[in-house]
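Undergrad: Sequence and predicted structure are below.
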Amino acid sequence: MLTEGSEKVQEKTICYHCGDDCEETPIQFEDRSFCCHGCKTVYEILNENDLCNYYDLEKNPGSSLRDKPDSDEYAFLDNNEIRNKLVDFASDTVCKVTFQIPKIHCSSCIWLLENLTRLNEHINASQVNFVKKEANITFDPGKISLRQVAELLALIGYAPNISLESYDKRDAKNSNRSLLIKIGIAGFCFGNIMLFSFPEYLGFEESYDLDFQRFFSYLNIVLALPVFFYSGSDYLVSAYKGLRRKFINIDVPIALGMVVLLARSIYEVFSEVGTGYFDSLAGLVFFLLIGKWFQSKTYENMSFERDYKAYFPLAITKIIGGKRKNVPINELKEDDEIMVRNGEIIPADSILISERSNIDYSFVTGEANPVTKAGGEYIFAGGRQVGESIRLLVKKEVSQSYLTRLWNNEIFNKQEISMTKRLIDVISQYFTIVILAIAAISGIYWAIYDPSKMWLAVTAVLIVACPCALALAVPFTSGSVQRVFGKLHCYLRGSDIVEQMMHIDAIVFDKTGTLTEIRDGQVEYVGKPLSQEEKMLLKKIVSSSIHPFSTKITDYLSQTKESKRVFKRFEEIPGKGIEAVIENTRVKLGSSKFVTGDDPGLNFLASYVFISIDDDVKGYFQMKSKYKEGLKQLIDKLKEKYTLMLLSGDNASEKNTLLKFFPANTTMLFEQKPADKLEFIKRLQKDGKKVMMLGDGLNDAGALKQSDVGIAVTEDTTSFTPACDAILEGSKLNRLFDLLSFIGISRKIVIAGFIISFLYNVIGLSFAVSGNLTPVLAAILMPLSSISVVAFATLTVNHLAKRRKLI
């Protein structure tokens, strides 16, 4: 009861949105209290869009909006020059931008940011990278501006961090800062608790004053509380969230073990029956966090988002002193002049030097219609040039992650859940329930037969068991295999491709550019004599194409200058040829049927490209193919394990030559259009085959995408196609069997990793149940299990790769 002169104790009112103190004047809305109009506005927006599940994922998940951003804070984003520096891609209907958002901190943040489409209908997609605290947002720039997107993010409490000078030079060192602080506090408290507990360790507890013993026990409580509530908060919060959603996750046993240790220790101190287990609690949290830090560092080192400089060997044609030179894309600098041919990817944001360009941005947007650009316009990276070669002036260095994201575009993802992942999901689902049952049974047993061991046994069981090692066996084995492949110039789109390759039973080969050398082989012209001007026109046309035949003809005409005349039209028709109009001259190159309208019935022992100029058939280029070195040995090895087939857009003239390499019963189909190849792959898959397709990536994009594993074989890394799952340098085709065999070995490594994880849990639990394992030792063993599996997978893969001379 309050007496006269006493102060009235006010109840603290918490903001429903952000959790801040509402102070003396809370704003009320729908029986909820808010600290400011900003938080209330966000709640109203979420409520109107049926997004209040945001508050179910975590209590008070939002950020305080008392310092609401000024209305002009993002006005600079209306400047086109600044906008071009920030966005990944922009067209009239699609714009993609990656914002750094420091306030992403939990699952609620991710959920809300990935549901921006429901807050504004003109935002098409939003994807969060939690580790990098980034949001990749796609929106319609005709309906909502970049400034408005930034303002929307700021309004809901996730203001983007935009620094024009260092936008692509973000320092990732702070990503683990919070974890390191928690480790530091846990380590400090653990060390001091052990210091205060030395008399108990040495058996001197009866020889010093009881008041001192109680004093140090109370100090241990004070030191244990920040360890429990701060350093161990991630485990407590994760377990709480899981239980709120009626899901028992892996952190539940750890959190329960922490609660049991703290509660039992406080009880012992205050009831004066013992000194508690504060050292075990602090040591448990400290070693768990050390293991968590180690795993995070290991994941960073084994990052599956590849750095293009070391992993993604794209090259581009750079113009240096009027001469062309192929250079790696990481060497491109601002104001470099580059040339992009028909079918090639534009690797960097640039200004168009040529008069016009048609660019296919389907790899970026999914929209198939090419976009026409005029000279002087800004061109975003990621598009594919359609038509004659163009020249560009680089204005922005190649983004390290942009081309990787392009390759990992959901357009090309094969949505198949692996058997291993399904197995892990099932095991993880029931693992925690089994562990809780074992802990309960062991606790009951020791409560009856030896109560002194009960708490040690229960906490040790809860802590030592861990399915993490099981879950790590697959990604780290696949990641190590992926790196081995990279050193052998076979570049996989993702570690999941390794597992898909394990199940392949049929291999389909393209011929031209895949089995044959692009630049080697004899080229001979047969027909009417060509004037110098006609040769110059042909040189201009074929130099704009990356088809293997065009490359050979370009080399054949290497002594001929390229015509200065201007294209009016350039069209390369897959499986047929090229049709071009240069000023008033119409030129066609390609198959006999495409150029002449019929099949002459010539029985060449080589491939050929016919030529017509203004409907006058001049003749043809005859090309005798040179097959890749070691092809016969490769086929002999593959035929023992796989069903082999061959599809070719060329005529059947080289069938007899191919039969010298392939078995007589091999299915060989010729004059196959891209659609024919695609349908053939579909038929094989309907028959239950797991198909690997190897093509040059030009006329095979559909088949490569449809196949279970599509590999683009290329000698010219400028002809990259995002539709493939892997890029294999042509000179390494003869190692294909070695690579596939190594995939089989990696499967055994995964199984061995499973066995190690299983044995660890069985042995660890047997010691824990027997009461012979302290919680601190259990905390050390838990991360060691994951570390052992990671080390085993990585070292074993590297060792076996060296033995097989793959690296």
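TA: Structure received.

Undergrad: From now on I want contacts and neighbour counts done on CA atoms only, so please keep to that.
TA: Fine.

Undergrad: Tell me, how many residues neighbour Ile743?
TA: Residue crowding around Ile743 was assessed by other C-alpha atoms under 10 Å; the count is 22.

Undergrad: Grab the nearest non-local neighbour of it.
TA: If the residues on either side of it in the chain are set aside, Ile743 comes closest to Met502, at 6.0 Å by C-alpha to C-alpha, 6 or more residues apart in numbering.

Undergrad: Wait, the one you found touches Arg747, no?
TA: Yes. The pair formed by Met502 and Arg747 meets the contact definition of C-alpha atoms under 8 Å, at 7.5 Å.

Undergrad: residues contacting Ser707?
TA: Residues counted as contacts of Ser707 (C-alpha atoms under 8 Å, 6 or more residues apart in numbering) are Ile681, Lys682, Lys690, Val691, Met692, Met693.

Undergrad: Would you reformat these as TSV and include distance to Thr317, neighbour count and secondary structure?
TA: Formatted as TSV, those follow (distance: C-alpha to C-alpha, whole Å; neighbours: other C-alpha atoms under 10 Å; DSSP: H, G, I helix; E, B strand; the rest coil):
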residue	distance to Thr317	neighbour count	secondary structure
Ile681	34	23	helix
Lys682	36	17	helix
Lys690	37	20	coil
Val691	34	27	strand
Met692	30	26	strand
Met693	28	28	strand
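
Undergrad: which of those residues lies closest to Thr718?
TA: Proximity of the contacts of Ser707 to Thr718, judged by C-alpha to C-alpha, is greatest for Met693, which lies at 19.9 Å.

Undergrad: Distance of that closest one relative to Glu679?
TA: Counting by C-alpha to C-alpha, to the nearest Å, the gap from Met693 to Glu679 is 13 Å.

Undergrad: got any residues that touch both of the two?
TA: What both Met693 and Glu679 touch, as defined by C-alpha under 8 Å, 6+ apart, is the set Ala703.

Undergrad: To what extent is Val587 buried, counted in neighbours?
TA: Quick note: Val587 (other C-alpha under 10 Å) scores 23 neighbours.

Undergrad: One more: the one 3 residues further on?
TA: The burial count assigned to Gly590 is 25, neighbours taken as other C-alpha under 10 Å.

Undergrad: ok, and here's another one to check against it:
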Amino acid sequence: MDTENCFHCGNEINKKDEIIFDEKSFCCNGCKTVYEIFSQNDLSCYYDFQAAPGATPQDIQGKYDFLDNEDIVIKLLEFQEDTTHIVSLYIPHIHCSSCIWILENLQKLQQGIITSQVNFPEKKVRVTFHPEQTSLKKIVELLSSIGYEPYISLENFDNGKKDIDRSLIYKIGVAFFCFGNIMLLSFPEYFEVEEYWINEYRGFFRWLIFGISLPSFFYSASGYYVSAYKSIKSGFLNIDIPIALGIVVMFVRSTIDIVFDYGQGFFDSMTGLIFFMLLGKLFQQKTYAFLSFERDYKSYFPIAITKVLADGSETSVQVYDIQKGDRLLIRNQELIPVDGILISEKASIDYSFVTGEAVAIEKKSGDKIYAGGKQVGKIIEMEVLFSVSQSYLTQLWSNDVFQKKVEVKHKTVTDKISRYFTPALLSLAIVSFLFWILIDTNTAFNVFTAILIVACPCALALTAPFTLGNVLRILGKRKFYLKNATVIEQLAQVDTLVFDKTGTITTNKKTAITYEGIPLSEQELKLLNNALRGSNHPLSRRLYDFIPAQAKVNPTHFEEIIGKGIFAEIEGNTIKLGSSQFLKTMTENTHKKTKVHVEINGVYKGSYVFNNQYREGLEQLFFQLAKKYNLVILSGDNDGERKILEKMLPETTTLVFNQKPEEKLQYIENLQKQGKNVMMIGDGLNDSGALAQSNIGISISENVNVFSPACDGILDASQFSAIGFFMQYSKNAMKTIYMSFGLSLTYNLVGLSFAVTGNLSPLVAAIIMPLSTITIVSFVTIMTNLYARNPLLKTKINKHDKYHVL
């Protein structure tokens, strides 16, 4: 009977069941409907990625009626506000680039969908939508109608589990069964036993071996055939093509040997090859799963949150110590680390971390507020609903909205090698086969198959992600937390380091504070203390701790102007704190010290003077860094401490003072125009613009729950003196990647030299291939851990060297 393939899903259809639409054949009305949807929404180029990329839509009439229940929907949503809902859906059918493309263009198919992002390894799509224009039920029905039905299970949702794909395990099991039995049945052939009964049943055993090999050939190796076929259809030659070709050639050649009684063939080698190849793939999957686990659960942010105790006192705790029912204090610009209920009368929450939109949302007492929001304005209190999810915070931090677009050299190298590797490998295999076929047929087939197998660049593809994943883990243990692996390569390319002063090279914990001016009454200290309570600026936090504890009063109005100061209204009184320019009542005196000026009810009272304490190891760090990098101190303070810094730091250090936030950004931009690769290190408050503009932005954390979404890394303040080590370690990490590239290519060249000369059997090649992956993984693990054992910058700088530099 004549058959035709469905244009959408590729399934075979009988002519009598064929549906013709737009001169194309479809197997059912569902596939035809999907094609119509794509065509009407100008998305028909979906079919350009791959022939028949879709899935047959399922009949879902009434299946998702339970999504009309608001209580169920709330459990599934991970973010819920008046105009924005976010949900992550598990889509088992995601399998190729066409899937990613269509799922990231859902907004063209349905009004109300704002954005959709695909997580390909986890087969998830994260959909942001407007609840008044569409609903979760409509989105799920849309996905089902175009062949991407999500898997929704409230039981799995509650337990945090989803079905595990065990197909690879099953394939390995079948391949091992076939390989073991064929090896057993082949023993007489191996030892060339010529017993009568062996000769009598030799043909039977050979056909039995042929039969046992079929499950391994058709089922266990099926993934390689599918991948190779799709690769050829898309016009890109991937590494599965030579593997699939090698398996098919061995099967065909072995079958011919049995049919014409030339010998037993290579079924033992073929099934062994399939078994060891799948074993190598399982090892690779486990490796990636290990890296994912390390990243999700060990890269917690080194930030603290203020917890309100039962007696009303406040204490700082690490975010991972927060429990359900705790009462938290959230200051201006502070990140909300967990979902909770607002206790304060009202709040203004910026959800740019979650949505990318920096529009504050007004909330009132009793409303639910979500992790990832940022408090804007006066201090608020909340009650915790769930303990912190580090993986969720990492996900928010890595939001694509805040990613810097950079070229990654190691990926470029891998892509280039992969692009030319397969055509070169196929050419070498064919030329070697033609050469040997004239000499020895058996050797020719062995050489052809061995070349295709031994040169598999799996180790080459694995070296970069495993190296960088291990480096991320090691840096995390050293309290240096990077947004992603790309930052490591960027660190290795930096040539200019720009430091903020206050809260970065100075420590808030040891700053000596004195007061100059009209003595403040108890009432005025109370007003001042409560105004400072809502601020996260390093000087504000230090001054708040310095002033004696006062009765808590919530401001009726609170405003913090970045780089200038604080304006607050408390019990009918107005309080202004900050720079002299902000208060507009006086000018800086000639001493030019770091000061916070105080004005209450329009009357200037005086100023708090900060005698800065610089971080331990600052001099040693800067003298070490000055040998390799251009150093800049970029401060918003006055230049009162210029002479102190000039005496402490290398003379090559550039000192720039009185810089407003926008001027800091412009300064970074000017450096980049000069061809500099700039890393900015700041406190994440006044420096957010500069952090975003720099090639790499690092935020220093010192018990403050604030960092900019634009920062690429968070450094615990206790590790400040180790910055030089981290910079060198990133360079060593890239060196390790390129060394392992060389090791992998050397292995391929040596293996090919044996294969081409006929001295390597296909079975040995199949065993060596996963061993090469293990070798590379072991090498990069040993090297990254070896480099990590270097002492953390304990080198002393004697006075002679320092003054010689100056």
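TA: Structure's in. What do you need? Remember, it's a predicted structure, so these values are computed and weren't measured experimentally.

Undergrad: what lines up against the residue nearest to Ile743 of the first structure once you look at the second structure?
TA: For Met502 of the first structure, the aligned position in the second structure is occupied by Ala492, per TM-score structural alignment.

Undergrad: Verify the stated contact: that match with Phe726.
TA: No. Applying C-alpha under 8 Å, one finds Ala492 of the second structure not in contact with Phe726, separated by 9.6 Å.

Undergrad: Between the two, tell me which one has more neighbours.
TA: Using other C-alpha under 10 Å as the criterion, Ala492 of the second structure and Phe726 rank with Phe726 on top: 21 against 18.

Undergrad: What does the more buried one correspond to in the first structure?
TA: Residue-level alignment of Phe726 of the second structure against the first structure, with TM-score structural alignment as criterion, gives Leu739.

Undergrad: show me the contacts for the residue nearest to that match when sequence neighbours are not counted.
TA: Closest residue to Leu739 of the first structure in three dimensions, ignoring its sequence neighbours and counting by C-alpha to C-alpha, 6+ apart: Phe485, at 7.3 Å. Contact criterion C-alpha under 8 Å, 6+ apart gives Tyr491, Leu492, Leu739, Leu806 as the residues in contact with Phe485 of the first structure.

Undergrad: Count the neighbours of the aligned residue in the first structure for Phe622 of the second structure for me.
TA: Phe622 of the second structure maps onto Ile635 of the first structure when the alignment is built from TM-score structural alignment. Ile635 of the first structure has 18 neighbouring residues, counting by other C-alpha under 10 Å.

Undergrad: gap between Ile635 of the first structure and Asp56 of the first structure?
TA: 59 Å.

Undergrad: and what of Thr721 of the first structure?
TA: When C-alpha to C-alpha is applied, the distance between Thr721 of the first structure and Asp56 of the first structure equals 43 Å.

Undergrad: Look at those two and report which has more neighbours.
TA: In this view Thr721 of the first structure and Asp56 are compared by other C-alpha under 10 Å, and Thr721 has more residues nearby, 25 against 14.

Undergrad: Alignment lookup: that one to the second structure.
TA: Match for Thr721 of the first structure (TM-score structural alignment): Ser708.

Undergrad: Can you tell me the SS state at its match?
TA: Secondary structure, DSSP: H, G, I helix; E, B strand; the rest coil: Ser708 of the second structure is coil.

Undergrad: and what of Val523 of the first structure?
TA: Three-state secondary structure (criterion: three-state DSSP) places Val523 of the first structure in strand.

Undergrad: Map it across to the second structure for me.
TA: Matched by TM-score structural alignment, Val523 of the first structure corresponds to Ile513 in the second structure.

Undergrad: What span of the second structure is stretch 112-120 of the first structure aligned with?
TA: The counterpart of stretch 112-120 of the first structure in the second structure, using TM-score structural alignment, spans residues 102-110.

Undergrad: What of stretch 791-802 of the first structure?
TA: Mapped onto the second structure using TM-score structural alignment, stretch 791-802 of the first structure covers residues 778-789.

Undergrad: for the matching stretch, which positions count as buried?
TA: Phe779, Val780, Thr781, Met783, Thr784, Tyr787, Ala788 (16 or more other C-alpha atoms under 10 Å).

Undergrad: Tell me which residue of the first structure matches up with Ile561 of the second structure.
TA: Here Ile561 of the second structure is matched to Ile573 in the first structure, going by TM-score structural alignment.

Undergrad: Find the residue closest to its match in space, skipping its chain neighbours.
TA: Nearest in space to Ile573 of the first structure, with sequence neighbours left out and distances taken as C-alpha to C-alpha, 6+ apart, is Glu579 at 7.9 Å.

Undergrad: Assign a three-state SS to the one you found, would you?
TA: Strictly by three-state DSSP, Glu579 of the first structure counts as strand.

Undergrad: Phe567 is in contact with that one, correct?
TA: No. Applying C-alpha under 8 Å, one finds Glu579 of the first structure not in contact with Phe567, separated by 10.9 Å.

Undergrad: any common contacting residues for the two?
TA: When contacts are counted by C-alpha under 8 Å, 6+ apart, the set common to Glu579 of the first structure and Phe567 is empty.

Undergrad: Show me the strands in the stretch 651-800 of the second structure, by range?
TA: Along the stretch 651-800 of the second structure, the segments classed as strands by DSSP state E, counting those that start in this stretch run 654-656, 678-682, 696-701, 713-716.

Undergrad: Of all these, which one is nearest Phe276 of the second structure?
TA: With C-alpha to C-alpha as the measure, strand 713-716 is the member of the strands of the stretch 651-800 of the second structure nearest Phe276 of the second structure (40.1 Å).

Undergrad: And the helices in the stretch 301-450 of the first structure?
TA: Remark: helices of the stretch 301-450 of the first structure, listed N- to C-terminal, are 308-311, 362-365, 402-407, 419-449; assignment by DSSP state H, counting those that start in this stretch.

Undergrad: between those, which one is nearest to Thr41 of the first structure?
TA: Each of the helices of the stretch 301-450 of the first structure has some distance to Thr41 of the first structure by C-alpha to C-alpha; the shortest is helix 362-365, at 33.1 Å.
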